[in-house]
Structures are given as C-alpha cells and as structure tokens.
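Participant: Take a look and give me a structure for this.
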Amino acid sequence: MALQINATNPEHPALLLALPWDVPLEEWPEEHLVPLPRGISRHVVRYARAGAEVIAVKELAERPALREYGLLRDLDRLSIPSVDALAVVTGRTDTAGQPLEPVLITRHLGGSLPYRSMFETTLRPATMHRLMDALAVLLVRLHLAGFAWGDCSLSNTLFRRDAGAYAAYLVDAETGELHPRLSGGQREYDLDLARVNISGELLDLEASGALHPSVDPVEFGAEICARYERLWQELTRTSVYPAGKYHYIERRIRRLNDLGFDVAEMQIESSSTGDTVTFVPKVVDAGHHQRQLLRLTGLDTEENQARRLLSDLESWMATQDDYAPDAAPADGGRPAGSGPRGARPEVLAHRWVREVFRPTVRAVPPVLRGAMEPAELYHQLLEHRWYLSERAQHDIGLDTAVEDYVRRILPKARETLEPTTPG
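Facilitator: Here you go, the predicted model:
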C-alpha cells in the first residue's frame, strides 16, 4: 500500500512528505524533532517541524486515527478549545517493506504546556485552583456541545496563559464521542472519570515530591467536580424574575461573562398573567457578538461594546408586539421570520437603531460627549442605567438614565479630562 496523506490543507502534504515516514516515530532523528514538554500518553508522540509549523505526531492504528481526526475537526467547527487536526498519514512502511503504524498530526498550540508539566513546577495552591477552573470550563464547554470526553486528565489537557487569564484546550479526543445532547448519566460518568484521573495524577506528583504539601490529591479531584457542577448550574438553569426587573437578567448575564461565557441569545417569555418573566441564556465563545451586531445592525464596535448592545437589543425586541423568538432566532440557526407572524431580526434590529440607539445618543449634547464613539457612549449609558436600577431595585428606564448621566456624570468626566490653564 502506498503512502497516503489525508490533510485539511492542500499545502500540508508537500510539507509533510519531507518527514521520515519510513522510520518508527520513537526512532526519528533529532534534526526533525522539536524539544517541547509532553504529557503522559499511551502512544508514541513527538513534536516535529514541518516548514514553518510545529506539529504533534502520534502513532496509533488507522481506524482510531481517522476517528480522532474527524472528531477534532468537528470540535473545531463547534468552536471548542482543542488542538487543530492537520492530517492522517497511512500506508507507512520501513526500509524493509514492513508496515508501520499510521500517525495523526495536529498543530502544536503555541505558548501552551500540558497541565502536568505546570504541576511539576510545584505551583502555589492559588494558581493551581485557577488552572482547575479553566479545566472545569473546558469540560462544561464540551458537554454543552454534546461531546463526552471519556478520558479527561491533566496529561490530555493543554493550558495557555493569555493576558493574565488561563484557558484549557483538549489535546486528545481518541476516546471521545459526539452526540446531539448528553444525558445526565453521560455527564456524570465523564465527570467521575475526570475526578479519578486527576486525583491519580496528583498522587503521582505527590510521590515524586513535585506537589505542594498543602494540596490533598483526593480532595482536589473532588473539588473540580464541585466547580464543574456550580458552573453547569449557572449556565443551564432557567430563571424566573418579576416583571419589570430586567436588571436581574442583566445581573445574570454579567455573572456568565465573568465565568468566561458570552450570551448569544436569550429566550425571554412572559407569563400569561404578565407578572413574571422566564429567562434562559444560550452561551457561545467570545467574539460572537461583534460579528452578530455588525450583521444585524451595521454597527461596527469592539467586542465588549457589542455584547452589551446586543443584550439591550434582545431585551428591547422581547417587548415588541411583532417579536416571535421561535421565528427569529438570533443565531441564524434557521430562516428568520419563517413563522406565520413575527418580524425578521434584521428588521427589528434596524428599528432599534432608528428608534432607540440613535435618539439616545443624540440626546447627549455633542459638547459633552466630545470624541466618544456612539457605541461607547451608549454602552456607558446602559452601564449607568444598570447602576441606577440596582440602587432603586427596579428598572428606571433609559430616558431617566440619560438625563442623570448628562446632568451629573458627563460634566465631571470632562473636568477631569480637560487640562487646567496655568495661573
């Protein structure tokens, strides 16, 4: 059987052909290898250079290699933090013509290290807890997407630090399964495997003297499960609020943002008596809102501004008589306006720009707002409304917030920005 390279990018096969595929992976010459730390693996894994890229090469049988390759590509399409699958190489033989195991090739995640490598540096307990929070977030993201990992461990996870935050990435999907939705039993089984694996690896580190003496491996493994459950509950629970208390919904969204999740869509339903509002958030990765706001309204903003404006837009749309959430999903999952009633989301969004956004911005005198961009000004006004509503324990409305902001906040802000004239 001839050598075959199944790759995601047409340029990769030419780069990969230069590697010594007729040599068992554990015997590859140093000239092709890149010395990077690796986690524990049941397979032979090496880091190598292919052109300008650093790749991870793992030997395993053809069927699981192709399966994992497909799963990693599925996770990429779902925007799940994981390594990128580049290729599967089959039909390998040595110089004597004897068959060699196929390999799965993934892109090395720049600036990342296996969790186990981090623990081997005797991390302080506070840092370890932050890493475990990141791992809990990753596991929740996977389960929300319907992915059962089947082998969550320190060695199967990469971490990367970015601007002071930690993020976790799946590096091994060999035992994973992707479903439309996970049952409670599937999640519990996956979580129990994580607890056992993590506690076992921490016990190994403890035996080698690399674990901080204040950390109990068994308790730490149980703690990640508790963190996972708290996060899962916050992300998936349905909240019922008194009508008119829309700042409660905003408080919930802020908690989700603090946990590292963005709210892409809100399902808001009023009770038949009109005295309560039911709220169910749908979460996505960061960066979604900037694209979504631009598509709906034409407003080009920063991500945090877009998140805040979309939240206000969703709340406003829920108050409109022609709003039909079942016919106009904000994520574009199926054709908007497909029901018998309900305006398309783009129509409602442009109405919001015309009737809410622009009049609100224009209500602030240009001499007071100075060079502040309209999106930032509106964001500041929404923040001020939230603050006043929290203090009053009811939604004070945007007009009142604008009036108070113009009268009390902007003049003081300009005083601090304007240079004083020397006497």
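
Participant: C-alpha from now on. contacts and neighbour counts both.
Facilitator: OK.

Participant: Mind jotting down where the helices sit in the stretch 1-150 of the chain?
Facilitator: Secondary structure of the stretch 1-150 of the chain by DSSP state H, counting those that start in this stretch: the helices cover 12-16, 62-77, 115-119, 125-144.

Participant: Tell me which of these lies nearest to residue 417.
Facilitator: With distances scored as Cα to Cα, the stretch of the helices of the stretch 1-150 of the chain nearest to residue 417 is helix 125-144 (37.3 Å).

Participant: now the closest one against helix 62-77, angle please.
Facilitator: Helix 125-144 and helix 62-77 meet at an angle of 100 degrees, taking axes from the mean of the first three to the mean of the last three Cα atoms, to 10 degrees as the criterion.

Participant: and the closest residue to residue 59 other than its chain neighbours, how far is that from residue 68?
Facilitator: Spatially, and ignoring its direct neighbours in sequence, residue 59 is nearest to residue 103 (4.3 Å; Cα to Cα, 6 or more residues apart in numbering). Residue 103 is 11 Å from residue 68, where distance means Cα to Cα, to the nearest Å.

Participant: Between the two, point out the one with more neighbours.
Facilitator: Between residue 103 and residue 68, counted using other Cα atoms under 10 Å, the more crowded position is residue 103 (27 against 21).

Participant: Following up with a second sequence; could you model it the same way so I can compare the two?
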Amino acid sequence: MLDPEEVRKDFPILTREVNGRRLVYFDNAATTQKPLQVINAISNYYMYHNANVHRGFHTLSQEASQMYEEAHEKVAKFINAYSWREVVFCSNTTEALNIVAYGWGLWNLREGDEIVLTVMDHHSSMLPWRIIAKLKGARVKYVDITDDGYLRYEQFEELISEKTRVVAFPIASNVLGTINDARRIARLAHRVGAIVVADGAQSVPHIPTDVRELEVDFLAFSGHKMLGPTGIGVLWGRQDLLESMHPFKVGGDTIKDVTLDDIVWHDLPWRFEAGTPNIAEGIGLGVAVEYLTRIGMSNVREHEKTLVEYTLKRMRELEDVEYYGPRNPADKTGVIAFNIKGLNHHTVGSALDLFGIAVRTGMHCAHPLHYRLGLKGTVRASYYIYNTLEEIDYFIESLEKIISLKDSLRSKPAKEVCTGT
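Facilitator: Modelled structure (predicted):
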C-alpha cells in the first residue's frame, strides 16, 4: 500500500513554508511536484551526458540517444503500447492533440463531415477540432453532461452517425474528476469508422492505463502532471494511423532524405519529433514513470479514492460549501471542485494561500463546462501520492475559518486578500 509519509521524503518542496505555514499542495491537476529521483536524473544528464541525440557517433551523443530512446520504451510499457515506436514525445498534451488535429484531421476531413466533442472537454481537446472544422467545412457536435457531472452516453448514440469522422473526449474531467467510459465511447465511434482521440492528461497520472483495453486510436498526456518535468508530453497512436499521417512540424530529424523534388519521412516516432527535442525532460519523464511503476498505479488510484471519500465526508459538515461532480469516489479522480456560497472563487483561493494551501481557482481551461453548470468559476483542490488525510483536516479547518470571516472577506477584492491585507 502507498505510504504518503514515506513518499513525501522524496519531495523537497513539501518541506517549504508558505505565509508561515507548512505548504499543503492541492494543485496537482495543474502540475505535480517532482521527486529527487527525477530532479537528479535531469541534473545527471546535463552534468555527464549532455549532447544532441541522433546527431553524432561520439560517445556523449550515443549515450544521450540511448537514454532518450529508453525513455520512450519506459512510457510504452507504462501504458502497455504495442511498440515504443507508437510513443511520440512532444511538449505537452496540447501539442499532442494538435498533432492529431493537423496531422490527421487537416488531411482527412471533408466538407460535411462531423466531429463529436463534449462540453466536458478541456480547451486543448476542443479548440483544435473547432479550427479544423472551420478550415474543412466540417460540423462540430457536443455531448452534454448530467447535472451531477456524468457524460450523457445516450447522446453519443444519437450524435454519432455515418458522417462522424472524429470522436474526442477526456478520459477524466479536469474540473469534476469524472472518469468516463472510454471503451464504450470508442466502440460506438468505431462502429461508423470514426477515429477516437482521448485526452489522458487527467487520467494517465491517476489510474492504471492500458491503451489496448481502452480501444482508443490516440491518447495524449503530459509529463509534468505525473511527477515529470514541464516541457514534455506524449502522443500515443495506433501505428498504422501514425504512419499514414503528415507531420505537424517538419525540419531536422523528421526525414530520411530530402531532395529539391521529394521528401522521405523518417521512421516512427522521429518524424513527429522535429528539431532538437526536450532530451533532459524526456529522460526525466522516463524516471517519473519508473517511480510511479514502483509505487503501483493501482495503489495511486486507491490512495486518491480514500482522500476523495474523506474530503466529501468532511465537506458535508460545511453548510456553505457547494461541491460539483460525482459523489461516488469510485467514479472520479482526486479532484474536488467547489465554491463557498457568497464568496468569489478567487477570494477563497487567495485566503487559502494565507493558510499555506495551494489550490487552483477560475474556469480551469474548461469554460463551456462551467457555463453549462451555471458557474463563473470554481475552487479546485486536486490530490496526488504525497497528500494526506491530515492535510485534508487542516484544509477543512481553514475553510471553516474562511466561512466564519465571510462577511469581511466579501468586501475585499481577491487581489487584496492575496496580499494579506
């Protein structure tokens, strides 16, 4: 079983104090903290192996290339890909999803084709397809949610038709934490020959992931949300689809040969990794994957379920807190979206910072979802492997104090609360 107190020893930042209080980091859906193992791996690369990959026969280049390629293999094993060549490193989930939209959608969609998205989508999953639809004359349709934050699966059956070419959705919501039935959606899409593009940014770091079981065609996720460094993301795709696609970015290392009349693209995955890649970040992601593998993703999942269940139990003690999304911890990741009645979400977030508690406030790059819920923003607490029940107790106590000061806080702009005045 996962012991968060042991895990915390690997994360120096968790010893920090913020505003005179020990840091409680509940902003993991935005980015996770990095263990010493990842930090040291990146430093080790720069101190002893720094060189460009696939560019030279000298020792440093060969070492760097091997380390970088091994990172692809580690990620492939982590998600049970058929081959490491199906694993494309890019900068983040956003770029990964754009690679599919521009590399497949731009070349395959025609006027009159249809794209099915959801109101739950992160902007990074929604906006590329909306732009491609405008360019190609395609039509975008949206699957709605229930009032308690579940996708309306019957609408997939209604909206997916012979005209559907793409179905894109998040495996887990970055606002509500709702875990969606990827396989069910994929089978409906494949029934009409549509491709399935899954946003895994909020699922791969938190629940066991097997791309073969998911039955999706593409999966995108970010390294920095799963203990890895920023600047590295992953696009996994079915090999036959990747081989049929045009590179989104072209240049160095994407080709085998170029003449003035022709281009021979490189093998997978290099044709999609243009220029000098984020080598150190890729190596760091490989170490992060090893770290999570040692802990066990089933243990990660069970730990978050425990934290969510306890949080919801404690939140029910607070009359002025409104919580959004599924009530069953088995149906969601470690994300809690809420508001305090009568207080702006930014004010609440700024007040929590005075207690040393880091949360996210706003619309979380999911404006349509907030509009659907009739909200102008939410406070989001999100957990990971180093968070504890004791931190949740402190979090609830801090919310109680904020509620008791609601009248005075209501009169202060969020900016003033943030400065402690």
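
Participant: Next, the TM-score between them, please.
Facilitator: Once superposed, chain against chain, the TM-score is 0.26 (TM-score structural alignment, normalised by the length of the second structure); 188 aligned residues with a Cα RMSD of 7.5 Å.

Participant: Could I get the contacting residues of the residue nearest to residue 59 of the first structure?
Facilitator: For residue 103 of the first structure, the contact set (Cα atoms under 8 Å, 6 or more residues apart in numbering) comprises 57, 58, 59, 60, 61, 62, 65, 88, 89, 90.

Participant: can we see that at 6 Å?
Facilitator: By Cα atoms under 6 Å, 6 or more residues apart in numbering, the contact set of residue 103 of the first structure is 58, 59, 60, 88, 89.

Participant: and which of those residues is nearest to residue 252 of the first structure?
Facilitator: When the contacts of residue 103 of the first structure are ranked by distance to residue 252 of the first structure (Cα to Cα), residue 58 comes first, at 42.8 Å.

Participant: does the closest one really touch residue 89, like I thought?
Facilitator: No. Taking contacts as Cα atoms under 6 Å, residue 58 of the first structure lies outside contact range of residue 89: 10.2 Å.

Participant: how far away is the closest residue to residue 222 of the second structure other than its chain neighbours from residue 339 of the second structure?
Facilitator: The spatial neighbour of residue 222 of the second structure that comes closest, neighbours along the chain excluded (Cα to Cα, 6+ apart), is residue 233 at 4.1 Å. Distance of residue 233 of the second structure to residue 339 of the second structure, computed by Cα to Cα: 31 Å.

Participant: okay, now residue 305 of the second structure: neighbour count?
Facilitator: Neighbours of residue 305 of the second structure (other Cα under 10 Å): 21.

Participant: and it, what element?
Facilitator: In this assignment (DSSP states H and E), residue 305 of the second structure forms part of helix 297-315.

Participant: after that helix, next one along is what?
Facilitator: The helix or strand immediately downstream of helix 297-315 of the second structure is strand 321-324, counting by DSSP H and E.

Participant: and for that following strand, what are the contacting residues?
Facilitator: The list of residues contacting strand 321-324 of the second structure from outside it, by Cα under 6 Å, 6+ apart, reads 337, 338, 339, 340.

Participant: Strands - which of those residues land there?
Facilitator: The strands, defined by DSSP state E, take in 337, 338, 339, 340 from the contacts of strand 321-324 of the second structure.

Participant: what's the closest of the residues you listed to residue 195 of the second structure?
Facilitator: Taking Cα to Cα as the measure, residue 195 of the second structure lies nearest residue 337 of these, at 31.0 Å.

Participant: so what's the closest one closest to, chain neighbours aside?
Facilitator: Leaving aside its chain neighbours, residue 337 of the second structure sits nearest to residue 380 (4.4 Å; criterion: Cα to Cα, 6+ apart).

Participant: now the strands for the stretch 151-300 of the second structure?
Facilitator: Here the stretch 151-300 of the second structure has its strands, by DSSP state E, counting those that start in this stretch, at 164-170, 195-199, 218-222, 233-237, 255-258, 263-265.

Participant: picking up where we left off before, and the contacts of strand 321-324 of the second structure as CSV, adding distance to residue 129 of the second structure and neighbour count?
Facilitator: Conversion of the contacts of strand 321-324 of the second structure to CSV gives the following (distance: Cα to Cα, whole Å; neighbours: other Cα atoms under 10 Å):
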residue, distance to residue 129 of the second structure, neighbour count
337, 27, 20
338, 29, 21
339, 31, 22
340, 35, 21
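
Participant: just to revisit the earlier point, next, count neighbours for the residue nearest to residue 337 of the second structure.
Facilitator: Neighbour count of residue 380 of the second structure, defined by other Cα under 10 Å: 29.

Participant: Would you verify that it is located in a helix?
Facilitator: No. Per DSSP: H, G, I helix; E, B strand; the rest coil, residue 380 of the second structure lies outside any helix segment and is strand.

Participant: Helix or strand: which one has residue 194 of the first structure?
Facilitator: Going by DSSP H and E, residue 194 of the first structure is part of helix 184-207.

Participant: other SSEs contacting that helix?
Facilitator: helix 217-236 (3 or more Cα pairs under 6 Å, 6 or more residues apart in numbering; DSSP states H and E).

Participant: at 8 Å instead, please
Facilitator: The contact analysis (3 or more Cα pairs under 8 Å, 6 or more residues apart in numbering; DSSP states H and E) places helix 184-207 of the first structure against strand 147-148, helix 217-236.

Participant: Which positions within it qualify as buried?
Facilitator: Buried residues in helix 184-207 of the first structure, defined by neighbour count with 16 or more other Cα atoms under 10 Å: 186-187, 190-203, 205-206.
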